[in-house]
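*Asks:* kindly return the folded structure for what I paste below:
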Amino acid sequence: MIALPDLGVSLGASLRREWLLAFRNRGDIANPAIFFLTIVVFVPLGISPDDKVLATLAPGMIWIVALLATLLSLDRLFQSDYDDGSLEQMIVSGQPLYGLVLCKVLVHWLITGLPLILLAPVLGVMMSLPEAGYVPLLISLFLGTGTLSLIGAIGAALTVALRRGGLLLSLIVMPLYVPVLIFGSSAVRYAIEGFAIGGVLAVLGALLAGALLLAPLAAAGALRVGINQ
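*Replies:* Just a heads-up that it's a prediction; the model follows:
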C-alpha cells in the first residue's frame, strides 16, 4: 500500500513535470487561444456585422469555438509520453494512474480552458453579447471546459497507441461533448432572455463532478489496455 505522503509527493512531482513539459511546447499553449480568437473575429465578416444577428449567435458560437479549441490540443495529451516510453514506465512503476491522468488534465485545462475563459469577455464584446450574458458565460465556461478536458482525456487515452488517431479521437469525444455544449450555451441564452439559470448551471456542475470522478479512471484503464496491446 502506498503511503499518503509518498502519494502526495508523487502527484506533486507529476504536476510539476507536466507543467514544465507544457511550457516546452509553447506553440501548443498558444494555438487554442489563437484559434478561438481568429474564429470569433471572422464570424462577423462571414455572417453579418449586424449587432442583433451577432447577439443571437453569440452564446452558441462562443461555446462551439471553445469546444473546438479544447479538442485541438487533446491528441498530444499522452502522445509524447507514449512516444518516449515514459508512459509504459509509469504504468509498470505501480503508481496510481488516476493521479497521473488528473495532473495531465489539470495542466491541459490551465493552458487551454483558462485562457479561453479569460478571453471570453473580450470575445463577447466582439460578438455583441448582451450585458446579462457575461457572468453566466464565464461560469458556464469554467464548469464546462473542465468537463471537456476530462472527457477528452478518455478519447486521448483510447487513441494514444494509434497513428494519426486525431480523427478517431474527435469521433469518440464529440457525442460526449454534446450535453456540455447544450447546457453551456443554454445558460447564457437563458440569462439574456431573463430566465433563471440555476438549474442549468447545476447540471453543468453535476457533469463536472461526474467527469472528475469517472473520467480519470476510464482514461487510466484505456492507457493500460493500449500499452499492453
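
*Asks:* only C-alpha atoms for contact and neighbour calcs from this point on.
*Replies:* Will do.

*Asks:* packing partners of the helix ranked longest in the chain?
*Replies:* Using DSSP state H, we find that the single longest helix of the chain is helix 198-228. Other elements packing on helix 198-228 under the criterion 3 or more Cα pairs under 8 Å, 6 or more residues apart in numbering; DSSP states H and E are helix 97-108, helix 134-158, helix 166-193.

*Asks:* make it 6 Å
*Replies:* helix 97-108, helix 134-158 (3 or more Cα pairs under 6 Å, 6 or more residues apart in numbering; DSSP states H and E).

*Asks:* which residues touch the first one?
*Replies:* Read it as helix 97-108. 15, 216-217, 220 (Cα atoms under 6 Å, 6 or more residues apart in numbering).

*Asks:* which helices and strands does the next helix or strand after it pack with?
*Replies:* Going down the chain from helix 97-108, the next helix or strand is helix 114-126, by DSSP states H and E. Here helix 114-126 touches no other helix or strand, going by 3+ Cα pairs under 6 Å, 6+ apart.

*Asks:* quick one: buried residues of helix 114-126?
*Replies:* Neighbour counts over helix 114-126 (16 or more other Cα atoms under 10 Å) mark 114-117, 120-121, 123-124, 126 as buried.

*Asks:* nearest to residue 133 among the residues you listed?
*Replies:* Each of the buried residues of helix 114-126 was checked against residue 133 using Cα to Cα; the closest is residue 124, at 8.6 Å.

*Asks:* quick revisit: which of the helices and strands packed on helix 198-228 sits closest to residue 65?
*Replies:* The closest of those to residue 65 is helix 134-158. By Cα to Cα, the value is 11.5 Å.

*Asks:* second chain to compare with the first, below:
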Amino acid sequence: MSAFAALIVQTVAASIRAGGGALTGLLFFLTVVSVIPFGVGPDLNLLARIGPAVLWIGVLLSMLLGLDRLFGQDREDGGLELVIVSGESMPLFVLARACGYWLAHGLPIVLAAPVLGLILNLSPLALGAVTLTLLAGSPALAMIGAVGGALTAGLARGGMLAAILVLPLSVPVLIFGVAAVNGAIADPDPFLAPFLIMCAFTLFSAVLAPIAGAAALRLGLD
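*Replies:* Reported below is the predicted structural model:
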C-alpha cells in the first residue's frame, strides 16, 4: 500500500474512532433534515421545492463538524514535523487527509441523502439529481474544509473558527449544486451548466486546497 493510500485509510479509521466524529456528522444531518417537515408543516409541494436546498445545507453543515481533528492530532504528536523532515510532499499529505475526511464524513451523508429526500417529498428525478450533485460537489467541501482545519490546527476550540472560515468559501458550491438540481427538475437543459461549474469548483479545490493547506500548516509550525 502506498503512503498516500495509507494516510487515507488512517484518516478514515481515526475519524470513526476519535469521539465518533463521522457518526456525529451523520446523526447531525439526519436531525437537521428530519425536523424540517415539522417546522414547515404538511405542505408537500413546499417541501418538494425546498428539499434540494435543505439536503445541500444539511450536508454542508454536517461536514463542518470534526475539522478541528483533521490535523490536530498530527500537530500534537509531532506528525507534521516528521512529514516535513522526511521530505514528503505536504500538499499530498493534505490531499490524503482531505480524501479520508470525505470518505469518513462526506460519503455516508451523501448516501443517506436520497433516503431522507423521501421525507421531503422529492421526486425520483430530484433524488437522482441531488445524489449526483452531492457526489460531485461534496469533495470540494472536504477540500475547502481541509484548508480551514489546517489554519486552525492546534488552536483551542479551533472547530468553531474553522467552520467560520470555511462556510463563506463553500457557498458557491452550495449555490451551483442547488441550481443544478432545480434545473434538472424544471428542464433537463439547465442542469448541465451549473453542474459543470460545480465540478470545476471541485477540480480547482483539489488542486489549490492542498497547496493552501500545506502553506497554512507550515505557517503554524513557524
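
*Asks:* identify the farthest-apart pair in the contacts of helix 97-108 of the first structure.
*Replies:* With Cα to Cα as the measure, no two of those lie farther apart than 15 and 217, at 17.6 Å.

*Asks:* which other residues reach stretch 48-55 of the second structure?
*Replies:* 120-122, 178.

*Asks:* on that earlier part again, distance to residue 22 of the first structure added to the buried residues of helix 114-126 of the first structure, as JSON lines?
*Replies:* As requested, the buried residues of helix 114-126 of the first structure are arranged in JSON lines below (distance: Cα to Cα, whole Å):
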{"residue": "114", "distance to residue 22 of the first structure": "14"}
{"residue": "115", "distance to residue 22 of the first structure": "14"}
{"residue": "116", "distance to residue 22 of the first structure": "17"}
{"residue": "117", "distance to residue 22 of the first structure": "19"}
{"residue": "120", "distance to residue 22 of the first structure": "22"}
{"residue": "121", "distance to residue 22 of the first structure": "25"}
{"residue": "123", "distance to residue 22 of the first structure": "25"}
{"residue": "124", "distance to residue 22 of the first structure": "28"}
{"residue": "126", "distance to residue 22 of the first structure": "30"}
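
*Asks:* tell me which two of the residues you listed sit farthest apart.
*Replies:* 114 and 126 (19.1 Å).

*Asks:* can you pull the contacts of the residue positioned nearest the centre of the first structure?
*Replies:* By Cα atoms, centre = their mean, the first structure has its centre lying nearest to residue 149, at 2.9 Å. By Cα under 6 Å, 6+ apart, no residues touch residue 149 of the first structure.

*Asks:* ok, residue 147 of the second structure next?
*Replies:* Residue 147 of the second structure neighbours (Cα under 6 Å, 6+ apart): residue 213.

*Asks:* residue in the first structure matching it?
*Replies:* Under the alignment by TM-score structural alignment, residue 147 of the second structure pairs with residue 154 in the first structure.

*Asks:* and residue 211 of the first structure, how many residues sit next to it?
*Replies:* 19 (other Cα atoms under 10 Å).

*Asks:* that one maps to what in the second structure?
*Replies:* By TM-score structural alignment, residue 211 of the first structure lines up with residue 205.

*Asks:* check the gap between its match and residue 182 of the second structure for me.
*Replies:* Distance, residue 205 of the second structure to residue 182 of the second structure, by Cα to Cα, to the nearest Å: 24 Å.

*Asks:* and if you look at residue 166 of the second structure?
*Replies:* According to Cα to Cα, residue 166 of the second structure and residue 182 of the second structure sit 25 Å apart.

*Asks:* equivalent analysis for residue 197 of the second structure, please.
*Replies:* 15 Å.

*Asks:* higher neighbour count, the two?
*Replies:* residue 182 (22 against 17).

*Asks:* so what corresponds to the more buried one in the first structure?
*Replies:* Using TM-score structural alignment, the partner of residue 182 of the second structure in the first structure is residue 189.
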